[in-house]
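Asker: Coordinates only, no sequence provided:
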């Protein structure tokens, strides 16, 4: 039995399973002394699969009530192929932490978790608009990419200051692993995105920023991860098997570059760029009429060495982000999301 924090234990849902639905029973505070403790019951019907991967499946479920609503439920199988047991405690801790009202502006909200002998289930906010990847088949307007970028930076700032690194930030659920990452609550022209899935988020223990395990999605992995795992050659990045929250900043740079250009920045030349024999592909952004400030911003996020990348709070202060900051008159609509 895993040892959970109080936060995780308090978010567990009392649950009964049947062949037709999942039932939750919980108690809420009433408005009179005789109704001080009011029993509530919910029954959820499974409708369809929203996606699946090596760890499990995400399901769409509908509440069987007069005012029906939907939720997404992530099912994580406890035992994987080869009899490997999945450690899901850190995911439960992260999603419970960032479902607090202080953070729900930036993160997919969890409604609690439950389990049976075979699986753990995490009930989450459902996003009919899907994931960000669905909107990146062609370049987005620069001002819209600025909105999206600032919102992701807000989320990363919260994560990093609370000792979490995401390590698999990307715009899509349709990639090798089942990770809901950037979901779209409101789309163009007034974007609202949220960061989700903490399946491979890692909390830095004892105040350390070094993270030692390898995880992530090919195409969004920082070069230090590729070098440390033998997938890229660079003497400059051969400094052991540790990496920092700077891996998330690189991944954000990948997302922003693709949103601005509709293309990946390093289809073939990443090794040359890391070794200093090939420049950053600024011309790809300039050919899409991206401003000089935008080019400089993305280039800073994708600096070859982790120490040269800005932290999330510093990136929020870049001139390309100026119109989105609370002090800017132009940001008033943005902060009314």
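Answerer: Received the coordinates, thanks. Everything numeric in this text was worked out from a predicted model, so none of it was measured.
Asker: going forward, measure contacts between C-alpha atoms and count neighbours the same way
Answerer: OK.
Asker: Have a look at this protein and report its longest helix.
Answerer: helix 142-161 (DSSP state H).
Asker: quick one: contacts of it?
Answerer: With contacts defined as Cα atoms under 8 Å, 6 or more residues apart in numbering, helix 142-161 is touched by 103, 106-107, 165-166, 188-195, 245, 248, 252, 256, 259-260, 290, 312-313, 315-316, 320-321, 324, 334.
Asker: all strands of the chain, in order?
Answerer: Under the criterion DSSP state E, the chain contains strands at 14-17, 22-29, 37-52, 56-63, 70-77, 79-80, 84-85, 110-115, 119-124, 164-165, 182-186, 192-195, 202-203.
Asker: In CSV: these, plus mean neighbour count and distance to residue 269.
Answerer: Formatted as CSV, these follow (neighbours: other Cα atoms under 10 Å; distance: least, Cα to Cα, whole Å):
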stretch, mean neighbour count, distance to residue 269
strand 14-17, 14, 52
strand 22-29, 14, 50
strand 37-52, 14, 32
strand 56-63, 20, 34
strand 70-77, 22, 37
strand 79-80, 14, 36
strand 84-85, 10, 36
strand 110-115, 20, 40
strand 119-124, 20, 39
strand 164-165, 24, 27
strand 182-186, 22, 26
strand 192-195, 24, 29
strand 202-203, 21, 30
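Asker: here comes the other one, which I'd like you to weigh against the first:
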């Protein structure tokens, strides 16, 4: 680690801390993620899910794990530099992003998801904090929960921040796939276009209620497997009819509403694949640029990923980096990193602290007609709750306990006081 000069600790979480650092050999700014637990063998490092996932992916819209170093039984991730995340961009805005901006970002994200899914991985933890932005370029980050599609279920119950969690996960299905990423992207798209979370549940039961209020309750025709899951849990869906998404998002184009509606389908089998989403009319005029199409000289065309969309500014696409190395080094090692060509200025990579309870995200978004239309979606006040025994029959919206019989600790309402860090 002598090759890196630690500038400033920018975040601290349950599993690790993140430092802004400079590669002393080439002046490159990087983010160094230092894990808190000890790793006594090279095999332990190799078995980490985040390491395995990122080392197998090389895409311009997936954050690059440049190097993994084990030194004195301490594990360090050397990550590429990005300026901020989507949540940080949203929190200070007064007006929603334009559809051109959302189109540009989402087209890049769906390209990355198509790349992942076609290679047998799905992310499982998509949320604005895990989408890192530098100028017009956006990248997926935090693959700590990523799964191989070929891995054997049952999977873990906790997946993603509740507001972006697919209903099959909320109902504790042990078998799910890349469709959970598609649901999360539908919720993220809606939030970018309105600056309001689409399903801001305060517990798992309340999350189901929020979903029903927007897209209507499922039935035997729309999601028979979901009714079976609910029956197994002795959970009763609220009876809410009709699809209210178009009524809620009145200022959004019909193409955007149609795409979000398909992504947020109760039945995971009815959600489009990432590759299919790229062909949706909402992305008409966007041009896919394969990762292998790059200038031989390393100078990239200054064309945004979403070509021909009015209002999208031009920018330089990120350079395609060589695969990072996984190494075990000794103190005072003089081994050099390869130059990656990243910008030498900017801010460290920041992410949402996993040390906070899984209660969604505090928000300061201004009240608009969206909140007025959905009274249940108010997120302006939050109180700490006390666990209570689960009732024999749960009904969405009638109790504070979640479906797992646990109650989240919810921080008091503040103006975005949570700490954004890497973990």
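Answerer: Okay, I see it. All of these numbers come straight from a predicted model, not from anything done at the bench.
Asker: rewinding a little: of the contacts of helix 142-161 of the first structure, buried ones?
Answerer: 103, 106-107, 165-166, 191-195, 245, 248, 252, 256, 259-260, 290, 312, 315-316, 320-321, 324, 334 (16 or more other Cα atoms under 10 Å).
Asker: Of those, which belong to helices?
Answerer: 248, 252, 256, 259, 260, 312, 315, 316.
Asker: Check the gap between residue 128 of the second structure and residue 218 of the second structure for me.
Answerer: 27 Å (Cα to Cα, to the nearest Å).
Asker: Ok, residue 65 of the second structure next?
Answerer: Residue 65 of the second structure is 41 Å from residue 218 of the second structure, by Cα to Cα.
Asker: cool, and residue 122 of the second structure?
Answerer: In terms of Cα to Cα, residue 122 of the second structure sits 25 Å off from residue 218 of the second structure.
Asker: do residue 97 of the second structure as well
Answerer: In terms of Cα to Cα, residue 97 of the second structure sits 31 Å off from residue 218 of the second structure.
Asker: swap in residue 100 of the second structure?
Answerer: 32 Å.
Asker: residues touching the residue mapped onto residue 24 of the second structure from the first structure, list them.
Answerer: By TM-score structural alignment, residue 24 of the second structure lines up with residue 64 in the first structure. By Cα under 8 Å, 6+ apart, the contact set of residue 64 of the first structure is 42, 43, 44, 45.
Asker: Would you agree the second one is in contact with residue 23?
Answerer: Yes. Under the criterion of Cα atoms under 8 Å, residue 43 of the first structure makes contact with residue 23 at 4.4 Å.
Asker: And residue 100 and residue 218 of the second structure? Which one has more around it.
Answerer: Remark: of residue 100 of the second structure and residue 218, residue 218 carries more neighbours, 21 against 18, as counted by other Cα atoms under 10 Å.
Asker: Need the nearest residue in space to the more buried one, chain neighbours excluded.
Answerer: residue 266 (6.8 Å; Cα to Cα, 6 or more residues apart in numbering).
Asker: how about the one you found, what's its match in the first structure?
Answerer: So, by TM-score structural alignment, residue 266 of the second structure is matched to residue 304.
Asker: Tell me how far that match lies from residue 258 of the first structure.
Answerer: Residue 304 of the first structure is 18 Å from residue 258 of the first structure, by Cα to Cα.
Asker: repeat for residue 216 of the first structure
Answerer: 18 Å.
Asker: same check, this time on residue 122 of the first structure
Answerer: Relative to residue 258 of the first structure, residue 122 of the first structure is positioned 30 Å away (Cα to Cα).
Asker: got it, and residue 54 of the first structure?
Answerer: In terms of Cα to Cα, residue 54 of the first structure sits 26 Å off from residue 258 of the first structure.
Asker: neighbour-wise, which of those two wins?
Answerer: Comparing residue 54 of the first structure with residue 258 by neighbour count (other Cα under 10 Å), the higher total belongs to residue 258, at 22 against 12.
Asker: so what's that one up against?
Answerer: 136, 139, 264, 265.
Asker: Excluding sequence neighbours, find me the nearest residue to residue 200 of the second structure.
Answerer: Residue 200 of the second structure's closest residue in space is residue 163 (Cα to Cα, 6+ apart), at 5.2 Å.
Asker: Give the aligned equivalent of that neighbour in the first structure.
Answerer: Using TM-score structural alignment, residue 163 of the second structure pairs with residue 219 in the first structure.
Asker: what's the neighbour count on that match?
Answerer: Per other Cα under 10 Å, the neighbour tally for residue 219 of the first structure reads 13.
Asker: likewise residue 265 of the second structure?
Answerer: Using other Cα under 10 Å, residue 265 of the second structure has 22 neighbouring residues.
Asker: Over to the one 4 residues further on?
Answerer: In terms of burial, residue 269 of the second structure registers 11 neighbours under the definition other Cα under 10 Å.
Asker: Was I right to think it contacts residue 178?
Answerer: No. Residue 269 of the second structure lies out of contact with residue 178 (Cα under 8 Å); the separation is 10.2 Å.
Asker: so how far is the first residue of stretch 232-241 of the second structure from its last?
Answerer: 23 Å.
Asker: what do you get for stretch 307-316 of the first structure?
Answerer: Using Cα to Cα, the end-to-end distance of stretch 307-316 of the first structure comes to 17 Å.
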